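1. Quick one: sequence plus predicted model below, questions after.
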Amino acid sequence: MDMRPDMKVDLAGTELHNPVMPASGTFGYGQEYKDYFDLSILGALVTKSVTWEPRYGNPLPRIAECSQGMMNSIGLQNPGIEHYLEEDLPMLREIYYGPVISNISGSSPEEYGRLARAIDGQEQVVALEVNISCPNVKDGGAAFGADPEISRRITEEVKKNTSLPVFMKLTPNVTDIASIARACEEGGADGISLINNFKALKIDLKARKPVTAMKYAGLSGPAIKPIALRMVNEAFHAVDIPVIGIGGISNADDVLEMIMAGATAVQVGSANLVDPWTCPDIIKELPKRMEELGIESLDEIRGVI
């Protein structure tokens, strides 16, 4: 009789066989990882942000290492929705057979709506993740996610244009994450994803200028995990919809902390760029840690804090 701990989670109506998925922007469309491990072990796969038109992104350099993490100012580089639908999703289906969450980003509520309508009905796509939190773009991004009213409006616009569950990805660069989460819930969101990167700065002492071409960049990695846990916990207690926890996750214990803080599922971000086996290693280790800690299912520890 199999007495292994139960890692299954219900994410807005979709059952995942485990709560672990890669964060948008750290896994591309799976092509770079397919030779490292069987992608089917992932709970779900979140694709890189797609915009209506192709974007080159920000000028180089736009990646920098820092203590306990990394900084990036990619600027939503992507080939645009047409390429995504005609090339990227079909290629992904050839190497991955599980649930796909499509991440979208726009410069206006109307653009978010068009993107949602374009993706609606695509095979394997089980949900949309709506990026209103990118700290590295001039138009929209975190500016949208910092305003409860705009966050609600974008949520409503996306919901009007899709039959898919909608997860709003929130920025941590706000004073009250709970108010943003509640605004998204009022707009009809089926879940919340948080957090995205912190707006940050690193300086080259010899050059006397920022190390990235854009003055500020997004900080991610282990350094942000304690703050991410706090924000996930605040959002969990503020809304009655699922929360996906993101920020500094690199091992099974990090996952369990996020679940205890209130997350239904988690996303692994920067750690994928350090070690491409991070996700499968976590998925392998998680039931062992659950057994050691006397945890029979993730449901029993969710939101205990």
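-> Ah, there it is.
2. Please count neighbours and contacts with C-alpha atoms only from this point.
-> OK.
3. How about the secondary structure of the spatially closest residue to Glu82 that is not a sequence neighbour?
-> Using CA to CA, 6 or more residues apart in numbering and skipping residues adjacent in sequence, the residue nearest Glu82 is Trp52, 7.7 Å away. Three-state call for Trp52 (DSSP: H, G, I helix; E, B strand; the rest coil): coil.
4. what about Tyr33, how many neighbours?
-> 16 (other CA atoms under 10 Å).
5. show me where the stretch 151-300 of the chain has strands.
-> Ranges of strands in the stretch 151-300 of the chain, per DSSP state E, counting those that start in this stretch, are 166-169, 191-194, 198-200, 203-204, 209-210, 217-220, 243-246, 265-268.
6. another one to put next to it:
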Amino acid sequence: MAINLAGIEMKNPVMVASGTYGYGKEFADYTDLNKLGALVTKTVTLKAREGNPPPRICETPSGMLNTIGLQNPGIEKFLKEAIPFLKKLKIPVIINIAGETIEEFAELAKILEKEKVVKGIEVNVSCPNVKSGGMAFGCDPDLVSKITKSVKKAVSAPVIVKLTPNVTDITLIAKAAEAAGADAITAINTVLGMSFDLKTGKPKLSRGVGGLSGPAIRPIAVRCVWQIAQAVKIPVIGVGGIMTSDDAKEFFLAGAKAVQVGTANFVDTEAAVKVAAGLK
């Protein structure tokens, strides 16, 4: 069960996906976080973000749509409020970061380099719910390359690049990240989706379009992992609709080295721990 993921020693290959577990503390009363392979935090940005106006979550058949918009307290408050708790954990902590410019990614990385608890950086170039940066970065191989290089230059910890499936050929983006020095790839972020309220005739989400997650996207995620695993030599972390250990096994068959559990955490706070237990 124990693995070495690009230099990160993990007791098992199961993590929680960014944005579905807060900064860990929110779930600490409901499950034993130390049974996870690693904890991936909700995205942190340089400045605080309020996120998008409500409604910003709605259920769909076999999944959910969200347009949270990277709501977070900003790096300064994160360091004061989240890092002290994260230091108490006995598992690797991976910080997910996002910026509106290449320079912001680099600055965040430099700040986090000073924190010994940080065992990895997950670079979010794939959020579909923000006006600037976000998914636009992840659709451009050149921008992904520049962001990856800037983060790699700033930190000694392994750098993991999280990709969007909302592209024509995800392997081109994965190859660009690898060539720029990425130590691993996370695939995938949410799939663009939309749903209408038939009573009002309006979209269910404030921004109309949102990110679809959950079992509905699992076949897409498995396909992306399979394609990426054949295109690059660095490890691939599979994420998208994993609810059970059998779901996780499908990703391993596709070539994933590790997996992340996301939407399932909203249904069961111990979902990721149960997936890990089922892999023994």
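-> Perfect, thanks for sending it. Just so it is clear, the structure is predicted and the values come from calculations on it, not from any experiment.
7. Just give me the match in structure 1 for Lys249 of structure 2.
-> In structure 1, the residue paired with Lys249 of structure 2 according to TM-score structural alignment is Leu256.
8. Isn't Pro165 of structure 1 up against Val126?
-> Yes - using CA atoms under 8 Å, Pro165 of structure 1 makes contact with Val126 at a distance of 7.2 Å.
9. in structure 2, what residues pair with stretch 64-78 of structure 1?
-> Against structure 2, stretch 64-78 of structure 1 falls on residues 58-72 (TM-score structural alignment).
10. Name the surrounding residues that touch the matching stretch.
-> If you take CA atoms under 8 Å, 6 or more residues apart in numbering as the criterion, stretch 58-72 of structure 2 is touched by 42-45, 48-52, 56-57, 127-130, 193-195, 204-207, 209-216, 241, 263.
11. give the contact list for the residue nearest to Glu82 of structure 1.
-> Gly80, Ile81, Glu82, Gly106, Glu111, Arg114, Leu115.
12. Restricted to buried residues, select the residues you listed in ChimeraX.
-> Applied in ChimeraX, the following selects the buried portion of the contacts of Trp52 of structure 1 according to 16 or more other CA atoms under 10 Å:
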select :80,81,106,111,114,115
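13. Could you dump the contacts of Trp52 of structure 1 into JSON lines and include secondary structure?
-> Listed next are these as JSON lines, based on three-state DSSP:
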{"residue": "Gly80", "secondary structure": "coil"}
{"residue": "Ile81", "secondary structure": "helix"}
{"residue": "Glu82", "secondary structure": "helix"}
{"residue": "Gly106", "secondary structure": "coil"}
{"residue": "Glu111", "secondary structure": "helix"}
{"residue": "Arg114", "secondary structure": "helix"}
{"residue": "Leu115", "secondary structure": "helix"}
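14. Which single one of the contacts of Trp52 of structure 1 is nearest to Ala261 of structure 1?
-> Of all those, Gly106 has the smallest distance to Ala261 of structure 1: 29.9 Å, by CA to CA.
15. Let me know whether the closest one touches Glu129 as I believe.
-> No - when contacts are counted by CA under 8 Å, Gly106 of structure 1 is not listed as touching Glu129 (11.9 Å).
16. you'd agree Leu85 of structure 1 is in a helix?
-> Yes - checked against three-state DSSP, Leu85 of structure 1 lies within a helix.
17. Could you count how many residues lie near the closest residue to it other than its chain neighbours?
-> Among residues not flanking Leu85 of structure 1 along the chain, Ile119 sits closest, at 7.6 Å (CA to CA, 6+ apart). For Ile119 of structure 1, the neighbour count with other CA under 10 Å is 20.
18. Now check structure 2 for the residue matching Ile119 of structure 1.
-> Under the alignment (TM-score structural alignment), Ile119 of structure 1 maps onto Leu112.
19. Can you tell me the SS state at its match?
-> Following three-state DSSP, the label given to Leu112 of structure 2 is helix.
20. ok, the match of Lys249 of structure 2 to Asn131 of structure 1 distance?
-> 25 Å (CA to CA, to the nearest Å).
21. what about those two, which has more around it?
-> Asn131 (26 against 22).
22. So that one versus Asn173 of structure 1, what's the distance?
-> 14 Å.
23. Thr26 of structure 1 now?
-> Remark: distance between Thr26 of structure 1 and Asn173 of structure 1 (CA to CA) = 20 Å.
24. again with Asp38 of structure 1
-> 35 Å.
25. same check, this time on Leu60 of structure 1
-> The value you get for Leu60 of structure 1 to Asn173 of structure 1, if CA to CA is used, is 24 Å.
26. is it possible to export the contacts of Trp52 of structure 1 to CSV including distance to Glu32 of structure 1?
-> Output for those, formatted as CSV (distance: CA to CA, whole Å):
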residue, distance to Glu32 of structure 1
Gly80, 19
Ile81, 20
Glu82, 21
Gly106, 26
Glu111, 29
Arg114, 29
Leu115, 25
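27. Spit out the contact partners of Pro222 of structure 1.
-> So Pro222 of structure 1 contacts Gln68, Gly69, Gly247, Gly248, Ile249, Ser250 (CA under 8 Å, 6+ apart).
28. How many residues are close by the spatially closest residue to the second one that is not a sequence neighbour?
-> Setting aside the residues directly before and after it, Gly69 of structure 1 is nearest to Gly221 in space (CA to CA, 6+ apart), at 4.1 Å. Here the number of neighbours of Gly221 of structure 1 (other CA under 10 Å) works out to 22.
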